[in-house]
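Asker: build me a model from this:
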Amino acid sequence: MSIQDRSPHPTTLDFQHVNLQSHNTLGLACQASRVVDLVDLDQLPAISQIAQQGQQWIVLGGASNVVLPAQLDRPVLRVALRGIKLIAEEADAWIVEAAAGENWHEFVLHCLQQGWPGLENLALIPGSVGAAPVQNIGAYGVELDTRIESVRAWHVLDGCFVTLSAQACSFAYRDSVFKHSAAGTWVIVSVQFRLPKPWIATTHYPDLARHPFVSNLSSEELNASRVFEAVCQIRQTKLPDPKVLGNVGSFFKNPVVSAERFASLRQAFPDVVAYPQDDGQVKLAAAWLIDRAGWKGQRRGCAGVHDRQALVLINEGGASADDILGLAAAVIASVEDRYGVQLEIEPTVVL
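Answerer: You can find the predicted model right below:
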C-alpha cells in the first residue's frame, strides 16, 4: 500500500525530551523538550490540533540543512515515514514514489539497483527524501525539480492532504514554495519522481566530466552506476563526512548576477569562476569567492571553513549556532567588501 492511499485516523502523540546533537549533521547540541517521531499518518490530525492552538512545529527530516539553537521548547516533528514503490512504468519514464523519511542517498542507490536511473548525480547528498524538494537539491548538473512528478504533503493548519505538481511547488535554485510558507505549515509525507527513459548521462559538470569513470569510457560503456560511483568519489574527496566532522554540506548558495555585473567582475578579476545560465544571467562560484577572500581553512574557535571546500562550514566539536552564524556573517561581509557580491546561506536557521 502506498503511503498516501488512506486517510488518517486520529491518535495521541507521545512527546519525548531529546538532545538533538546526534540528530543534526552540524552536530550542534540542542535540548528539545517536545519531540515526536512521525511514523504513521494517524498522528497527523493531532499534529494539526496542536498547531491550530497556536504552537508552531519544527519539522525535521535528516536535519542536514538546519542550524539549531541550544534550547528548543517548540514542538519538533521528526519525519520517519518509510516505503518505496514503483507506481508506473510508462514509455518515457519510471514513476517512483518514496516516503519522506527514507534516507536520500539510500533511495538513490535503491533506484539504481532496481534499474530506475536518473538520480545518480544527486548521490551522497545528506538528508531525507522529504527534505529534498524543500531545498530543491541539485548537484553535478542535475536539479531535483527536473525529476519530480509531484509532492504529497499534509497542510498542518487546514488538516488535510494536498498533492502539489512540480509546477505548483514553484521550484527555483535551492528554493521552493515550502521555503516561503510559515515554518511548520507543511509536512511532506511522500514524493513521486519521474525518471526519464531512455537514460541519458548528465556529465557536463567539469569535475564529473574529468573523472576517469566518465572521461575514460565511451558513450556505449558509460552507465548510470559509473556516474553514481564517480559522483560519490568526488563528494568524498571534497566534502567532509558529517558523521566525522559536523557540517551541512554547502553553507552558501552560488550567487547569480546579471551579465553586465559579471562583465564588470571579470574585468577586475579575470580568473573568476562562473557558469552562464539559460536566462542570460551568470552563476558565480561561491567557493571561489570565499577561497580568494582568504577564508579557506580559517578557524574561529570551534567553527571553521573547511580546508578543501570553502563552501562548507564545519563544527570541530563544541561549536554553537552563534559560533557558526558568526563565522558565516564574517565570510559574507568579507566577500561583499571584496567583490560587491552578497552571499546567502543555504540552511534554515531555527530560532
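Asker: from here on, just use CA atoms for contacts and neighbour counts.
Answerer: Fine.
Asker: so what touches stretch 153-165?
Answerer: The contact list for stretch 153-165 (Cα atoms under 8 Å, 6 or more residues apart in numbering) reads 44-45, 47-48, 51-52, 149-152, 184-190.
Asker: among the residues you listed, which are located in strands?
Answerer: Counting by DSSP state E, the part of the contacts of stretch 153-165 found in strands is 149-152, 186-190.
Asker: got a markdown table for those, with distance to residue 18 and neighbour count too?
Answerer: Formatted as a markdown table, those follow (distance: Cα to Cα, whole Å; neighbours: other Cα atoms under 10 Å):
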| residue | distance to residue 18 | neighbour count |
| --- | --- | --- |
| 149 | 35 | 18 |
| 150 | 33 | 21 |
| 151 | 29 | 22 |
| 152 | 28 | 23 |
| 186 | 22 | 22 |
| 187 | 20 | 27 |
| 188 | 22 | 27 |
| 189 | 23 | 25 |
| 190 | 25 | 27 |
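Asker: where do the strands sit along the stretch 201-350 of the chain?
Answerer: Secondary structure of the stretch 201-350 of the chain by DSSP state E, counting those that start in this stretch: the strands cover 256-257, 274-276, 282-284, 299-300, 303-305, 313-315, 348-349.
Asker: just name the most buried of those.
Answerer: Most buried of the strands of the stretch 201-350 of the chain, by mean neighbour count (mean count of other Cα atoms under 10 Å): strand 313-315, with a mean of 28.
Asker: report all helices and strands that that one contacts.
Answerer: For strand 313-315, the packing partners by 3 or more Cα pairs under 8 Å, 6 or more residues apart in numbering; DSSP states H and E come out as strand 303-305, helix 321-339.
Asker: next, the second sequence, to be compared with the first:
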Amino acid sequence: MLPLHANFDLLGHNTLGIAAKAQWLAQIRHPDDLVALANQPELADLPRRVLGGGSNLVLAGDLPGLTLKVEIPGRRILGDDEHYVYVAIGGGESWHGTVEWTLQQGLSGLENLSLIPGTVGAAPVQNIGAYGVELKDVLHELTAYHLTDGSARRFSLVDCRFAYRDSVFKQDQAGQWLIGEVVLRLPKRAALHTEYGELARELAALNKPATAIDVATAVCKIRRSKLPDPAQIGNAGSFFKNPLVSQAQYSALLATFPALVGYLQPSGDYKLAAGWLIEQAGWKGRQLGPVGMYARQALVLVNHGGASGAEVMALAAAVQAAVQEKFGVMLEPEPVIWGLASQ
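Answerer: Now for the predicted structure:
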C-alpha cells in the first residue's frame, strides 16, 4: 500500500509561496504507484490532481481529495537515426536540469528553453516555450498514465494537439493523465534559433558564431535580468498569456496606440505583448496588499510575503479589468488555478 500524507503543507511546493494544504498527498516515484493507488478502495471516489514543481500554479485555497506529486526519475539516450537523437526523460526530473544534461551530452535543441522552472512531466501540459522555440518543436512522444487505474498510453506529437501554451492535457483530456516519461527528438546538426530580438543582441556581442551553449548562457542571462528568483520573491513566472487579436483589431489599436507591441502570426492574427499592455495600464511595480506586478517585468505577478490565493486572484482580476478598460483586450491567466470554491 502506497503511503499517503494527510493535510500536507504545500507552502514549499508552489513557487508563488502560497500557504495551502492538500487533503491527501501521494509521492509517485514509479508508474506502479498509480496501480497501487487504484487498489485502495477508500480512495476511489476522491478527486485527483497532478503536481509537478508548482511553478505554474496558483493555490486559491486548500485542495480536497488526492494530490499526486510526480517524482519519477530518469534520463537516458534511447538511440538515433540519420537526423535525430532520441532521449527519454522521467516526468519528475527538473526541466532546466534536463536542458543542462542534454548540453553536456553535446546535444542541442533545448537551449532556448533554458531556466524555465518546473518538471519535465509538466512541460507538455503547458507546451512551454521561450525565445522562438516551443516544446512541440522537440517532442517525439510521451507516455502518460491514467489517474484512475494507472493504465499506460502513448501520445504522439499529433495526439498532444499542441497550441500556444495549450495541449490536449488542458483540453478534453484535462485532469485524466499523469505524464511519466517524455521522449525528445534532438537534431544531430544544431539549428540554432537566435532571431529573437534580445537574444540576437546578446549573441551579437560575442563577435563569433554562437554555439548551443552560448545560446543557453544568453537565455539564462536575459531571464535572470527580467524574472525574479522564486527563492527570493514568490512568483509563477509570466502570469498572463500574450493575447491574440485579429488583424482588424490590431490595426484599430495601433491607430490609437502607435507604440503597441504586436507580432504577426502565421494565422494572420497578431500576438500582443501582455507585459506592455499591463505596463501601459499602470500596473508595473504596483501592489495590492502583499501582491503586485514586478517592477522590472510587468508580466510577472509577485508575492511580497504572506499572500493568500484570494489576494493573488484579486490582483489578477484588477489587472485584467484595467487592461480590458484601456485596450478592450481580456488577458487570460497562464498558470493553472486550483482550490477555487467552485472546484
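Asker: ok, back up a step: quick one: closest of the strands of the stretch 201-350 of the first structure to residue 28 of the first structure.
Answerer: strand 313-315 (7.8 Å; Cα to Cα).
Asker: what's the mean deviation for that closest one versus the second structure?
Answerer: Superposed on the second structure, strand 313-315 of the first structure shows a mean distance to its aligned partners of 0.5 Å (mean Cα distance after the TM-score superposition for the first structure).
Asker: quick one: contacts of that strand?
Answerer: 26-28, 245-251, 302-306, 324, 328.
Asker: stretch 270-286 of the first structure now?
Answerer: Residues contacting stretch 270-286 of the first structure (Cα under 8 Å, 6+ apart): 252-259, 262, 265-266, 288-289, 311, 343.
Asker: picking up where we left off before, tell me which of the strands of the stretch 201-350 of the first structure lies nearest to residue 33 of the first structure.
Answerer: strand 348-349 (18.4 Å).
Asker: after superposition, how close is the closest one to the second structure?
Answerer: Mean for strand 348-349 of the first structure is 0.7 Å (mean Cα distance after the TM-score superposition for the first structure).
Asker: what is the corresponding segment of the second structure for that strand?
Answerer: With TM-score structural alignment applied, strand 348-349 of the first structure matches the range 336-337 in the second structure.
Asker: ok, stretch 136-147 of the first structure next?
Answerer: Going by TM-score structural alignment: stretch 136-147 of the first structure matches residues 127-138.
Asker: quick one: end-to-end distance for the matching stretch.
Answerer: Start-to-end span of stretch 127-138 of the second structure (Cα to Cα, to the nearest Å) is 11 Å.
Asker: same deal with stretch 129-138 of the first structure?
Answerer: Span of stretch 129-138 of the first structure from end to end, Cα to Cα: 13 Å.
Asker: what does it contact?
Answerer: Under Cα under 8 Å, 6+ apart, the answer for stretch 129-138 of the first structure is 60-62, 98-104, 107, 122, 143-145, 171-179, 188-191.
Asker: please narrow those to those residing in strands.
Answerer: Going by DSSP E, the strands hold 60, 98-99, 143, 188-191 from the contacts of stretch 129-138 of the first structure.
Asker: endpoints of stretch 133-143 of the second structure, how far apart?
Answerer: End-to-end for stretch 133-143 of the second structure, by Cα to Cα: 22 Å.
Asker: could the ones in strands among the contacts of stretch 153-165 of the first structure be laid out in a markdown table, adding distance to residue 111 of the first structure?
Answerer: As requested, those are exported to a markdown table (distance: Cα to Cα, whole Å):
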| residue | distance to residue 111 of the first structure |
| --- | --- |
| 149 | 15 |
| 150 | 17 |
| 151 | 18 |
| 152 | 20 |
| 186 | 26 |
| 187 | 24 |
| 188 | 20 |
| 189 | 19 |
| 190 | 16 |
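Asker: could you measure the residue nearest to residue 257 of the first structure when sequence neighbours are not counted against residue 137 of the first structure, distance?
Answerer: With sequence-adjacent residues excluded and distances taken as Cα to Cα, 6 or more residues apart in numbering, residue 257 of the first structure is closest to residue 282, at 5.4 Å. Residue 282 of the first structure is 19 Å from residue 137 of the first structure, where distance means Cα to Cα.
Asker: and if you look at residue 251 of the first structure?
Answerer: For residue 251 of the first structure, the distance to residue 137 of the first structure - Cα to Cα - is 13 Å.
Asker: same question for residue 92 of the first structure.
Answerer: 23 Å.
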